[in-house]
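**Student:** Output the structure for:
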Amino acid sequence: MSIFQNSSSHGRLVGGPSRHQAQDEDVEDSEDDEVICAESFDDRMAMGEEYEEVDDEAELQADRDQQILQEACLPVSGAPMPPSEGPPKDADEYLRQVQWERLHCPEVVDVDVKERKSKHKVDGPLSGKDGSGGLLALFQAPEVPARFRHAEAWASDAAASFRHLRALCELECKSGKRAQSLSYEEWRRHVAKDRPDSQLLAAQDFVGINHLVVVAIDKFEKDLESFQCATDESDAGFLSGFQGEGVDSVSEWIFAALAFVEEPLVDDIQYQLQRLRRVCCRFAAAVEGTAAKADGDMEPGAAEATCAFLHPRVALLLVLVIEVFGQH
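**Tutor:** Just a heads-up that it's a prediction; the model follows:
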């Protein structure tokens, strides 16, 4: 063999590996990466980091891939470093400072915030406490006055009795065909002139009962507004210009509707129950506030008569909303 043949052969060996050799090296590199990832994961487990046990191998592999991706997205060249007086020199230094701040930042920070008065008119439709406005003020409920609060023993018995009633109503619904679904307007006519009928309610489907809940609570809220207007404009007493019979009737409708509401509660029914809780609290606060304002201008028995009329209805509805359906 000539020297040129040796040189040519040697050149082919030095010039680069063959296709099969390159593929073998890629496979070895991939296996090395998997070993490194596994060792890194085992090291983290040994350091005490908590991981949930995952039975599915695919989910475990997805967690490893996510960890590798996160490290690739946030590459840093060193340990976390405290912030310097000047700006970070580069992105790497910035990320290391962010890591340091994350490690040293307390979970709870107390900050003094100066409250600013709302631009809205005080006592306006969006006004909350001390004139602070905003839509969230519409979802605030005043504290129930002492005379409207109920005993815990009575609340427990009332909730247990209502749960038993709901179980009977559920059996009645299952025994018949629930083919009806009255509209909002049809329920408004029933609430305005009729009393609740168990057969009518048992025949309603899910949508029909939800319509009744909305209509009844709307009527109860209008009765609250009527009461507030009557007490503001009248000097003769609490019930002057206020139709107490309407509150009595709509309270009965709300009680009946809640007896047929299906569980688990959908979002809209939870919202309606929260509305009902707020209306009850506002009703009680309105009666108490009017009694205190007109203490010297009206007959002593007027306040007691109104409280005696509203107390059992408001207290019972609050017990149903809070104790039975868990809407605090």
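
**Student:** can we go C-alpha only for contacts and neighbour counts from here?
**Tutor:** Will do.

**Student:** Neighbours of residue 187, how many?
**Tutor:** By the measure other CA atoms under 10 Å, the count of residues near residue 187 is 20.

**Student:** what does residue 195 give?
**Tutor:** What residue 195 shows, counting by other CA under 10 Å, is a neighbour count of 13.

**Student:** again, but for residue 98
**Tutor:** Neighbour count for residue 98, taken as other CA under 10 Å: 16.

**Student:** Now name the helix or strand holding it.
**Tutor:** helix 91-104 (DSSP states H and E).

**Student:** what's the answer for residue 277, then?
**Tutor:** Assigned by DSSP H and E, residue 277 falls in helix 267-293.

**Student:** helix or strand right after the strand or helix carrying residue 40?
**Tutor:** Residue 40 belongs to helix 19-46 when elements are defined using DSSP H and E. Once helix 19-46 ends, the next helix or strand along the chain (criterion: DSSP H and E) is helix 57-73.

**Student:** Report the angle between that following helix and helix 19-46.
**Tutor:** 100 degrees (axes from the mean of the first three to the mean of the last three CA atoms, to 10 degrees).

**Student:** Quick one: distance of helix 57-73 to the chain centre.
**Tutor:** 32 Å (CA atoms, centre = their mean, to the nearest Å).

**Student:** same check, this time on stretch 205-220
**Tutor:** Distance, centroid of stretch 205-220 to centroid of chain: 21 Å (CA atoms, centre = their mean).

**Student:** cool, and stretch 183-203?
**Tutor:** 30 Å.

**Student:** Can you get me the start-to-end distance on that stretch?
**Tutor:** 14 Å (CA to CA, to the nearest Å).

**Student:** what does that stretch rub up against?
**Tutor:** Applying CA atoms under 8 Å, 6 or more residues apart in numbering, the contact partners of stretch 183-203 are 169, 172-173, 176-180, 208-209, 211-212, 215-216, 249-250, 252-253, 256-257, 260.

**Student:** and for comparison, fold this next one:
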Amino acid sequence: MASDSDSSDCGILNQALPIAKLPKNYKPNDAPASAEEYLHHVVWEARQCQAVVTVDLEEHRLNKPIAVVQKQVKAAAPDGFTPSLESQQNLLASFSKLRAHIANLNASGRKPKPPIPLPGIKKREEWCKLCFGNSFQLALLKQSHQDSVQPQLIEGKQPLLSILLNIKQKGIENLLEWHGQWLEVLGFSEAQGRWFYSLLACLEKPLTPETCSQIRHIAMMCARIRASLETADHPHLPQLNVIICIVARYFCQEDLVDH
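**Tutor:** I've put the predicted structure just below:
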């Protein structure tokens, strides 16, 4: 940008705009009042830059170890514990049919009324009681060895369509997150297997990154529980396989697929 007489300041750069030399009385602290004064200021700033700049490196910082995050790997299933490809395909077909039915009911606006008043979408403890009754609470009391008088057993509700269709999508996502937490605390149950299947059937695509991470975590835990089963006749095995298959194949988590 400098004139021919200032070409030494610009090295091998070609002149872009014609401009006269800087005035002898040039004051760089004054704000440019014209385009020419602005170009003078650009030339002056360029002259302040060093031709070569070096940095003194601190050797001890270069040798600092870097944390490596290892990707979680699904627990391998024992021989004979995974469903056949045909079984998985049949499962996905029936699951897709159920999701289409749910979508049609939502689109029609003909939602059946829930059999009971539903808690708010942030009422974690109330939803726990609705899904499991107070068996979860009783198990926690037993786990903590509390000697207080335990409440009478109350049965949880089945994941009926009349309940599920009246839960907003944010509530579905919250329930999946909470069920994942409950699974970590007390392990797997048939009631929870039914709720997992039903909630996944109501989960809309595309998934948020948080929800995708959550259902992956659930499938990984189910795979870990499956790997710990002593026999392929265990009553939990079919439900565990269903959850893993749906998350892996329907929600496209290919690294979790059972081959």
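
**Student:** about what we covered before: are any of the contacts of stretch 183-203 of the first structure buried, and which?
**Tutor:** The neighbour-count criterion (16 or more other CA atoms under 10 Å) marks 169, 172-173, 178, 180, 208-209, 211-212, 215-216, 249-250, 252-253, 256-257, 260 among those as buried.

**Student:** who does the helix holding residue 277 of the first structure touch, helix- and strand-wise?
**Tutor:** helix 206-233, helix 300-319 (3 or more CA pairs under 8 Å, 6 or more residues apart in numbering; DSSP states H and E).

**Student:** Give me whichever of the ones you listed is most buried.
**Tutor:** Among those, helix 206-233 has the highest mean neighbour count (mean count of other CA atoms under 10 Å), at a mean of 19.

**Student:** whereabouts in the second structure does stretch 248-259 of the first structure align?
**Tutor:** Mapping stretch 248-259 of the first structure onto the second structure (TM-score structural alignment) gives residues 190-201.

**Student:** once aligned to the first structure, how far is the matching stretch on average?
**Tutor:** In the superposition with the first structure, the average deviation recorded for stretch 190-201 of the second structure is 0.5 Å (mean CA distance after the TM-score superposition for the first structure).

**Student:** Could you give the separation of that stretch from the chain centroid?
**Tutor:** Distance, centroid of stretch 190-201 of the second structure to centroid of chain: 20 Å (CA atoms, centre = their mean).

**Student:** and what of stretch 21-40 of the first structure?
**Tutor:** 48 Å.

**Student:** same thing with stretch 263-281 of the first structure?
**Tutor:** 12 Å.

**Student:** Show residues contacting it.
**Tutor:** By CA under 8 Å, 6+ apart, stretch 263-281 of the first structure touches 139-144, 210, 213-214, 217, 220-221, 224, 314, 317-318, 321, 327-328.

**Student:** buried ones in it?
**Tutor:** Result for stretch 263-281 of the first structure [16+ other CA under 10 Å]: buried residues 269, 270, 272, 273, 274, 275, 276, 277, 278, 279, 280, 281.

**Student:** Put together JSON lines for those, with distance to residue 9 of the first structure on each row.
**Tutor:** Shown next, in JSON lines, are these (distance: CA to CA, whole Å):
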{"residue": "269", "distance to residue 9 of the first structure": "84"}
{"residue": "270", "distance to residue 9 of the first structure": "83"}
{"residue": "272", "distance to residue 9 of the first structure": "87"}
{"residue": "273", "distance to residue 9 of the first structure": "88"}
{"residue": "274", "distance to residue 9 of the first structure": "87"}
{"residue": "275", "distance to residue 9 of the first structure": "89"}
{"residue": "276", "distance to residue 9 of the first structure": "92"}
{"residue": "277", "distance to residue 9 of the first structure": "92"}
{"residue": "278", "distance to residue 9 of the first structure": "92"}
{"residue": "279", "distance to residue 9 of the first structure": "95"}
{"residue": "280", "distance to residue 9 of the first structure": "97"}
{"residue": "281", "distance to residue 9 of the first structure": "96"}
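
**Student:** so which of those residues comes closest to residue 28 of the first structure?
**Tutor:** residue 270 (59.0 Å; CA to CA).

**Student:** What lines up with the closest one in the second structure?
**Tutor:** Using TM-score structural alignment, residue 270 of the first structure sits opposite residue 212 in the second structure.

**Student:** separation between its match and residue 201 of the second structure?
**Tutor:** 14 Å.

**Student:** ranges for the helices of the second structure?
**Tutor:** 35-48, 59-62, 85-108, 124-132, 135-143, 161-164, 169-186, 190-202, 209-228, 237-245 (DSSP state H).

**Student:** Reformat the ones you listed as TSV; add distance to residue 68 of the second structure.
**Tutor:** Shown next, in TSV, are the helices of the second structure (distance: least, CA to CA, whole Å):
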stretch	distance to residue 68 of the second structure
helix 35-48	42
helix 59-62	16
helix 85-108	35
helix 124-132	35
helix 135-143	36
helix 161-164	41
helix 169-186	25
helix 190-202	32
helix 209-228	19
helix 237-245	27
